[in-house]
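>>> Provided below are the primary sequence and the corresponding predicted coordinates.
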Amino acid sequence: MKALRDAYVLSLEKALDTTIAGETGEERFAKTLDFIFSGKKVYLKSYEVVSFDFSPQRYSVSTKAEVQKGDISDDLQGLKIVTDLVGNPKVLVIIDEANLGKHVLRSVAESQISRELSLLGYNVIDHPVDVLDKLMERKKQLEDKKLVERRERTFSPQGVERTTTEAISYTVDYYGLVIGYGNEKIAYDYAKEKGAEILILGGVYTEEVDVASVLPSATKSNFRSVRAYSTIRAAVLESGSIVTSDALEVTKMDLSPTTAGNEAIKDLAERIVMDFIANIPLKLQL
């Protein structure tokens, strides 16, 4: 893999008649990724090994590459080459989703993100549709254990031994589980158990908004307008690096508010995954 990464860097250097500095091959490759994902509008569109030679002292690779001007984010083939070179990471996607207040087991956002990543060469780990229920049960078990431990603590003000109990609230709140309040560790531990290198975690919900605020000319129509919001992020488990997305909300219109909500979620998920694939490779420890 190291030889292939070196060949990728050399191909880009030769095409651009430049040198990408770095003390190690890994550093040069990391800088190359930063170069192609930072808006320089150039990348390798195609890349193939023509020949290779292996010996105990040396491993050489000859490649044939096509350099393309443009944004790599618009080229599935170019993105897949990068994914292959970073080792086709294993990724687990867990999204809590509610469309117009109704929680769903089969998340549209999760399915869309998983599909896009699979097409790019990521190894998407499957999980039960009721994974959030399972994680919530883990959370409850941990809280029950803490409650028992706290009940066992005693103190003796003025020589009188008494037992104190600290109440712990337990609410079935998927959204809280996956996006904050210190509960991410439950999902992180589960991801590590499944062998994931990357965990994509978060929540998506929708709400109906005034059609006039989206399209004034549709005020008297039967169209309904629904806006999707997200707090989805990706975590590289080995390094602890977090990748966020600037895609926070999308609005769609349809005669059916449920359909509008699903379309808004799908569109939002597509935008989120594009942010991730442009930044996750930069966070991986190669």
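Ah, there it is.

>>> When you work out contacts or count neighbours from here on, use the C-alpha atoms and nothing else.
OK.

>>> Show me the strands in the stretch 151-286 of the chain, by range?
With DSSP state E, counting those that start in this stretch, the ranges of strands along the stretch 151-286 of the chain come out as 154-155, 162-163, 198-209, 224-230, 233-236, 241-243, 249-254.

>>> quick one: buried residues of the longest one?
Of the residues in strand 198-209, those buried under the neighbour-count criterion (16 or more other CA atoms under 10 Å) are 198-208.

>>> need the contact list for the closest residue to residue 45 other than its chain neighbours.
Excluding its sequence neighbours, the residue lying closest to residue 45 (CA to CA, 6 or more residues apart in numbering) is residue 78, at 4.7 Å. When contacts are counted by CA atoms under 8 Å, 6 or more residues apart in numbering, residue 78 touches 43-46, 72.

>>> Could you export the strands of the stretch 151-286 of the chain as CSV, including distance to residue 109?
Below are these laid out as CSV (distance: least, CA to CA, whole Å):
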stretch, distance to residue 109
strand 154-155, 48
strand 162-163, 47
strand 198-209, 8
strand 224-230, 10
strand 233-236, 12
strand 241-243, 17
strand 249-254, 12
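
>>> Quick one: closest of those strands to residue 27.
strand 241-243 (17.4 Å; CA to CA).

>>> List the buried residues in the closest one.
Buried, per 16+ other CA under 10 Å, within strand 241-243: 242-243.

>>> ok, and here's another one to check against it:
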Amino acid sequence: MSVASAKVYADRKPKSLWEKICDDFEAQRIEYEDQDIDDTASLTTDVTQFSVSRHTPIVYGKMVHSPPVDSNVAENFNPAVSHPAAIGLNLLDRPKPKPTTPAPPPPNPRECSAKEYVESYIFPTLIPAMHAMLEQAKKERCFKRRRTKFNACDFLTEYLYRNNPQGQEGDRKDTALEEITFVKEHLTLHPRPPLPLSLLWSEEEAAVKIQSYWRGHLARTVPEIQELRQWQRDWREENADARRDVEKFWHEQENRDAVSPRPKSSLKLKSVNTRVQY
């Protein structure tokens, strides 16, 4: 009896955005093209996430298949040879993956076509940048809000500048967007309007501000607090003239000390010295 398919219980690795795009494209292409089948392949594997609560440890890392049989599989079971949890299961070691062929060298950028240039020099840098941008947009909750402070163009500019394959290593890793030379020149000619606080504040900061203002409003509505505030307002109005008089007095004193006449003692001394000379 030939085995059609088997499952491997192990840890599944998440696919990147580019791998998902390639899988979707391949699924659409297969619908219109003939699928090439390898006759030498005996089975296909489907990786299932291993769970301690649902699976036995003996199946971890194994290819498992439960063939349909008519006889009692536990009749000739020998516990000295096999495990009770493996009754009725075919456990095989997962075949080793085929060795990958080394990637061909990139074509000459001055002689290759536009398609080859994009696939060899643009996509290897742009696709990781797009993936990082989508991850950051997810953290900023851009897919749940209509307006956010996250700017995708600014993120791509900073990411591509830091990870430029032709740039010198170590001199761009910590460079912020506002420190890039061409960004400074552009912002000097085209300054941006300041963002509103509704976009700059996070939900926690906005909640703290709203709660503080609301607590202040509740405190000011207390009758005793309103009476105290009214008394302070009346006191400031009644003493406004006295405050102006005090400020005027000290202003005159400072000007008087700054422009003071010459002392009389120095004049008398000068006249005495003049008489002595004659």
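Happy to help now that I have it. It should be emphasised that the depicted structure is a prediction, and the values quoted were computed from it without experimental measurement.

>>> Could you get me the TM-score between them?
TM-score for the superposed chains, counting by TM-score structural alignment, normalised by the length of the second structure: 0.17, backed by 77 aligned residues with a CA RMSD of 5.9 Å.

>>> neighbour-wise, which of the contacts of residue 78 of the first structure leads?
The most neighbours of any of the contacts of residue 78 of the first structure, using other CA atoms under 10 Å, belong to residue 43, which has 26 neighbours.

>>> Check whether it sits in a helix, strand or coil.
For residue 43 of the first structure, the assignment made with DSSP: H, G, I helix; E, B strand; the rest coil gives strand.

>>> Tell me how far it lies from residue 33 of the first structure.
9 Å (CA to CA, to the nearest Å).

>>> what ranges do the helices span in the stretch 101-250 of the second structure?
114-117, 123-139, 152-162, 181-189, 197-200, 203-220, 223-238, 240-258 (DSSP state H, counting those that start in this stretch).

>>> counting contacts, what elements does the fifth one pack onto?
Judged by 3 or more CA pairs under 8 Å, 6 or more residues apart in numbering; DSSP states H and E, helix 197-200 of the second structure is in contact with no other helix or strand.

>>> Give the buried residues for whichever strand or helix holds residue 133 of the first structure.
With elements taken from DSSP states H and E, the one containing residue 133 of the first structure is helix 131-151. Neighbour counts over helix 131-151 of the first structure (16+ other CA under 10 Å) mark 131-132, 135-136, 139-140 as buried.

>>> just checking, residue 219 of the second structure touches residue 225?
Yes: counting by CA atoms under 8 Å, residue 219 of the second structure does reach residue 225; the two are 7.3 Å apart.

>>> Am I right that the residue nearest to residue 45 of the first structure sits in a strand?
No: the assignment for residue 78 of the first structure, made by three-state DSSP, is helix rather than a strand.

>>> Distance of it relative to residue 185 of the first structure?
34 Å.

>>> now swap in residue 37 of the first structure and tell me
Distance from residue 37 of the first structure to residue 185 of the first structure, by CA to CA: 30 Å.

>>> More neighbours: the two, which one.
residue 37 (20 against 13).

>>> ok, now how distant is the more buried one from residue 212 of the first structure?
Taking CA to CA, one finds residue 37 of the first structure at 38 Å from residue 212 of the first structure.

>>> try residue 7 of the first structure
Counting by CA to CA, the gap from residue 7 of the first structure to residue 212 of the first structure is 55 Å.

>>> and what of residue 146 of the first structure?
Distance from residue 146 of the first structure to residue 212 of the first structure, by CA to CA: 51 Å.

>>> Please name the nearest non-neighbouring residue to residue 51 of the first structure.
residue 62 is the one closest to residue 51 of the first structure (CA to CA, 6+ apart), at 5.1 Å.

>>> swap in residue 97 of the first structure?
residue 204 (4.8 Å).

>>> hang on, the one you found packs against residue 229?
Yes: taking CA under 8 Å as the definition, residue 204 of the first structure is a contact partner of residue 229 at 5.6 Å.

>>> Give me the common contacts of the two.
Shared contacts of residue 204 of the first structure and residue 229, counting by CA under 8 Å, 6+ apart, come down to residue 265.

>>> on that earlier part again, could you dump the contacts of residue 78 of the first structure to JSON lines with distance to residue 254 of the first structure?
Shown next, in JSON lines, are the contacts of residue 78 of the first structure (distance: CA to CA, whole Å):
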{"residue": "43", "distance to residue 254 of the first structure": "38"}
{"residue": "44", "distance to residue 254 of the first structure": "40"}
{"residue": "45", "distance to residue 254 of the first structure": "38"}
{"residue": "46", "distance to residue 254 of the first structure": "40"}
{"residue": "72", "distance to residue 254 of the first structure": "32"}
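
>>> Quick check: the farthest pair among the residues you listed?
Across the contacts of residue 78 of the first structure (CA to CA), the longest gap, 11.6 Å, separates 46 and 72.
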